[in-house]
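Student: Pasted the sequence and its predicted model underneath.
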Amino acid sequence: MYENKAKPNDSIVHAPHENKPLEPVETVSKINSEYDVIVAGTDPEGIAAAVSAARNGLKTLLVDGNNREILGGLFTVGWLNSLDMNLDKNDKSSNKGKPLNKGIFTEWFAQVEGDSFDIHTAANAFKRLVDGEKNIDLLLKVKSMEPILQEGGDSAGSKTITGLKLVLEDGTVQEVKAKSIIDATQDADIAAAAGVPYTLGREDIGNKDSRMAVTLVFRLSNVTDDVWKNIRKAIKIEDNGKNEHGSNEQSAWGYNKLQTYQPVNEKRTKMRGLNIGRLNDDSVLINALQIFGIDGSDPASREEGIRIGKEELPHVVDYIKANFPELAGVELDGTAPELYIRETRHIQGEYRLSMIDVLENRDQWDRIAFGSYAVDIQRTKPDEWGDIITGPIQYAVPLRSIVPLKVDGLLVVGRAASFDTLPHGSARTVPVGMATAEAAGAAAKLSQTEGITFRQLSASKEAVAKLQNMLNEQGMDIKPFTIEPIAISKHKHYTGLKVALLMGLAKGGYTNKNFNLEGESNPQAMVYLIGGAKTALGQPAAMPGDPSAAVAAIPEAERSKQKLTLEQASLTIATALGMKVSPAEAQSALVSGGFLSEATVNGIDDPTALKIGETHMMLKDLAQTFGAAADPYISR
């Protein structure tokens, strides 16, 4: 029976400012040969999974292989001490709304200072959660973890994970059996080793080598209360009423002028505006230095990222001190032991969360968590900007998204769950991850009680309803919801927008206004659209041409200024397809070849000035001709 340690979080009261030492974490001296559940990883998601499993009566091994001495991972060793909150935007009882994901997340959150927190406070709160559960054995500093597999499962070609082979800190090898494994390693390390299929970075939109930048968080000292007041004043002046930057007693976000900083390592680093989180000792932690070309799933690459960051940061801090008077007295006072890694693997699960799920604020019948944070895509290389794709009100994460394909007995929680790369920009946030992890712990109990696999559980509406009842009893508040359809869904070009959005070729900002379907397009924008489609569809043989060749006759300075004609748009597509046609012949060639429909042509209001929405409809027609390659973009 689940023992709820706290009432559902109706009112969060934060701890006062008090600098407390880290409480030592005790690792178990001897582990059992078998457990009900093994949870791999001590990031917040791993702790939530282990606590949930333990409270549901399961003997649980919580194990970590990252040479950590404290709990909390990203928050406490990666020093990311500012939360991307998932708030209930329909809750009018407070200015900002209350957390959507309750349960263990809000139990922990009630013990820290606020949306930014002291890492000692956070680590001690995680420790108390684990220490409070007699069913948890905590094992740190293992040298490696490998899945133990047996052939066969409940689907064709699948295997079943039955435990982990651990190399302990002293070099001893021990095999530990378990009825269930929860992978909370952040990079799906256990799942990948077990043979779960996955995509890397932006592979699902055609670019396997592209992923969001990593960050080395750094600490600045000498940030007294007076300095903090001056920081807040400076940010308010910078914001100038736009509500794009802001601050409170614990957090600040602004200083976008820092993007003028010229990195020493200009090919590998870039500064963004400062995200600042206060500690309780007159210091702050800064999430702002972006580092590129790092594979977060590779230990050697992670070490390279830390080295690059440490070499760049003295120059960054000198620039800050010289250009911002209120920060003139700060000093660089250390860097995080671990990188903040945003994106590596995305497993393939029974369901893959899509951008349309997030855009349309969709509920799911097997909901286990909720998201509402903006789809925030950070830079993937120095010479580009990040994007806000959309700002959802609320969407559900399904149980099926943590049930991996090909391997039974395993759940994967956190940012590596079964999310497409773009919605991952929202769903990767820790409150979502902790909610999925709490659900995973409860699902382990239910699967063992019912004698069914996770895959069978995820396919059974009756079993999922039992799981949701368990979660509600635990204080998570997993209830159905309905949100009015978004306004843009009524637009006649919405189907085209969805295709562009799924390919990563449209961005709406926080309010979706930037989709601007009625805005005028231009020849250069059409080149970008078709070039992006060529990448996303992965059809080099069928699209051998360079779409930019279609604008060669237009002066470069005019390519983004001229109105886009139907003839020019058709030529751009035809050129990408490798057709040898004149501008006047391009449209008829596309229609006769099945690449452009008469309905789309007839729906264009003015052939001399195409709208953005009309180009999206042409993109949809093009995509539909590529069959299976286009299914992920057409069928959602």
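Tutor: Structure received.

Student: going forward, measure contacts and count neighbours with C-alpha atoms only.
Tutor: Will do.

Student: What are the neighbouring residues in contact with residue 317?
Tutor: 331-332 (CA atoms under 8 Å, 6 or more residues apart in numbering).

Student: give the contact list for residue 344.
Tutor: Neighbours of residue 344 in contact, by CA under 8 Å, 6+ apart: 187, 200-201, 211, 295-297, 416.

Student: ok, for the residue nearest the centre of the chain, nearest residue in space, not its chain neighbours?
Tutor: With distances taken as CA atoms, centre = their mean, the residue of the chain nearest its centroid is residue 428 (2.7 Å). Sequence neighbours aside, residue 415 is the residue nearest to residue 428 in space, at 4.3 Å (criterion: CA to CA, 6 or more residues apart in numbering).

Student: what's the answer for residue 173, then?
Tutor: Using CA to CA, 6+ apart, the nearest residue to residue 173 is residue 167, at 4.5 Å.

Student: so how far is residue 338 from the one you found?
Tutor: Separation of residue 167 from residue 338 (CA to CA, to the nearest Å) stands at 22 Å.

Student: Looking at the two, which has the bigger crowd around it?
Tutor: residue 338 (22 against 18; other CA atoms under 10 Å).

Student: So the more buried one sits against residue 216, correct?
Tutor: Yes: the pair formed by residue 338 and residue 216 meets the contact definition of CA atoms under 8 Å, at 7.5 Å.

Student: Common neighbours of these two, please.
Tutor: 78, 306.

Student: Which of the three states applies to residue 464?
Tutor: helix (DSSP: H, G, I helix; E, B strand; the rest coil).

Student: okay, now the one to match up with it:
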Amino acid sequence: MTGRKWFAVSSIVMAGALLLTACFGRADAPVTRTPKPLDPSKPDVVVIGSEIEGMYLARAAVDEGLSVLVLDPREEPGGQLLQGEMLYLDEPFDRSGTSLLQGLVKGLFDEYKKGTIRKLPEYESYYASLTEGIRIVPGITITSLSTGSPGGSSSAVKPEGSSPTRITAMTYRTKNGEEKTVSAQYWVENTDHAALSSRLGLKRIPGMETVFPAKGKDYMASSVMMKFKGVDWKKFAKEVGGLPKAQRFEKYGVNTDVSKDFAYGLGNIGKSYKPSSKEVFLRGLNVVNQRDGEALINALLVFGVNPADAESVKKAHELGVSETLKVRDHLRRELPGWENAEVNGYPRYLYIRDYDRYETEYVMQASDLFSGTLFPDTVGIAGYALDLQGTKANPWGTEIGKSDRYGMPLRSFLYKGYANVIAAGKNVGASAVAYGSARIQPNTAQAGEVIGAILGLIDGRHELASIPEEEMKRLQKLMKKRGIELNGKPGRNLIEGYSPQQIEQVNQGKLVVKPKS
């Protein structure tokens, strides 16, 4: 952990621990094992990056008795949640309206919906409690990897068709310039810029260029969160949310709704905005009431960001900051209750939705999601619209339908041909179209928790990619006792009766899947 003032461990961790207990305390909660003392040169698990999804994996692994070290290439921990302040949380539901939240992440959402976790310090406290006892070393640079192939290697690139490779050690440089080497049983990619996985010699999963034609690789836009104060939310909710649906939709955009806590839709507000350059775009607004006249909006898109390039990130952040002032003036004119809104500071980083992802043992397709598939090695139950955010070529993006519940297999979190390298969070193995749903934070957070627990429960007895089916059933039963159901009822098959050609169109994002009656 770092010594930032906002990360005042002595007070925040104590408060966060109380909150974590309140959020997650339940009769079926597992009794945590005492983790092994951490040897920073030889932990059981090394997590690269500190995005929150991977921290659920780390937490579960520690609670199963494993030692975990987090090595973060970023200067400060917390990624999109704390540094990017992506504090508008999307909840996954099945098509019957049942929430799919399970495990530790459900506790975060419960407090979020109640309004007790809305502001950055509250998220910082939560994050501190989630990561309590886990060592995070920020500002590192990976310099080399060694593998289990004969003779080892300074690069993890492996020949096609060879037997599974194990990463055995990593050499990295600290922000003070010191070289260190660490070995581990498992390695986890948990960054937003493929800091580890880009070194594995794997094929990149084709990206948004397969959906919206582009020259070369393309990605969904990043975002700069916009923070405001001086918002009269009661007036906003009454004068917009209180309108009859037809009138509300006509004036503000289809699917616009404003409650006492949240607002979404408002597409006409984006359509009427004139951005200062082609590199930014205002889409429909997702707004969270942070209390006390404060509100946060997820809507300002920035195109062409390379999160692996510090200069690209810096330029995009500066562009978003300057554009926020212009958006403020637009909101003052267009939205009741926002007449006196002022900018309430800026996030320190971006919300990176999408970057290079690499082949896993199984790459989920849109047809897996729409068919409601449950896999024998399901480690997560997910759901969400296949929401492909905008690119510069198509700034409004598209949605090709909303799935019912579906399973996320362990194999989609295991890099292809590697015995001990795990993808966390937005690195999940999913096609560009399937990624529109699979990428949602609670989906991969819940899967991460299960994977972290599995690492401790199998205790090295099985390779992750070849856990016997009976053993996987046993592990799933154990997770059910802990409140995470993994092999319940499958989702509805929304593409039943589709021809092979239609299914291919679905997988390419060229055919919208309509709800079944």
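Tutor: Looks like it arrived, so ask away. Just so it is clear, the structure is predicted and the values come from calculations on it, not from any experiment.

Student: still on that earlier bit, could you pull up the residues touching the residue nearest to residue 428 of the first structure?
Tutor: Residues near residue 415 of the first structure by CA under 8 Å, 6+ apart: 186-187, 342-343, 346, 424, 427-429, 433.

Student: go again using 7 Å as the cut-off
Tutor: Counting by CA atoms under 7 Å, 6 or more residues apart in numbering, residue 415 of the first structure touches 186, 424, 427-428, 433.

Student: Tell me the one among those residues nearest to residue 9 of the first structure.
Tutor: residue 433 (17.7 Å; CA to CA).

Student: Check the burial of that closest one by counting its neighbours.
Tutor: Residue 433 of the first structure: 32 neighbours (other CA under 10 Å).

Student: I'd guessed it sits against residue 416; true?
Tutor: No: using CA atoms under 7 Å as the test, residue 433 of the first structure is too far from residue 416 to be in contact (9.5 Å).

Student: Show me the helices in the stretch 101-250 of the second structure, by range?
Tutor: Ranges of helices in the stretch 101-250 of the second structure, per DSSP state H, counting those that start in this stretch, are 104-114, 120-130, 233-236, 245-252.

Student: In a markdown table: those helices, plus mean neighbour count and distance to residue 264 of the second structure.
Tutor: Shown next, in a markdown table, are the helices of the stretch 101-250 of the second structure (neighbours: other CA atoms under 10 Å; distance: least, CA to CA, whole Å):
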| stretch | mean neighbour count | distance to residue 264 of the second structure |
| --- | --- | --- |
| helix 104-114 | 18 | 15 |
| helix 120-130 | 21 | 21 |
| helix 233-236 | 19 | 12 |
| helix 245-252 | 16 | 10 |
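
Student: can I get those in TSV with distance to residue 63 of the second structure?
Tutor: Output for the helices of the stretch 101-250 of the second structure, formatted as TSV (distance: least, CA to CA, whole Å):
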stretch	distance to residue 63 of the second structure
helix 104-114	12
helix 120-130	11
helix 233-236	41
helix 245-252	48
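
Student: Tell me how many other residues crowd residue 309 of the second structure.
Tutor: Per other CA under 10 Å, the neighbour tally for residue 309 of the second structure reads 10.

Student: The one 4 residues further on now?
Tutor: Residue 313 of the second structure is flanked by 19 other residues according to other CA under 10 Å.

Student: That one is in contact with residue 307, isn't it?
Tutor: Yes: look at residue 313 of the second structure against residue 307 with CA under 7 Å: they come within range, at 5.9 Å.

Student: quick one on the thing from earlier: against residue 429 of the first structure, how distant is the residue nearest to residue 428 of the first structure?
Tutor: Separation of residue 415 of the first structure from residue 429 of the first structure (CA to CA) stands at 7 Å.

Student: same check, this time on residue 439 of the first structure
Tutor: In this view, residue 439 of the first structure and residue 429 of the first structure are 16 Å apart by CA to CA.

Student: Looking at these two, which has the bigger crowd around it?
Tutor: Neighbour count, other CA under 10 Å: between residue 439 of the first structure and residue 429, residue 439 has more, with 29 against 20.

Student: Can you find the partner of residue 202 of the second structure in the first structure?
Tutor: The equivalent of residue 202 of the second structure in the first structure is residue 196 (alignment by TM-score structural alignment).

Student: tell me the contacts of its match?
Tutor: Counted by CA under 7 Å, 6+ apart, residue 196 of the first structure has contacts 347, 404-407.

Student: which of these map to contacts in the second structure?
Tutor: On the basis of both residues aligned by TM-score structural alignment, their matches' CA atoms under 7 Å, what survives of these in the second structure is residue 347.
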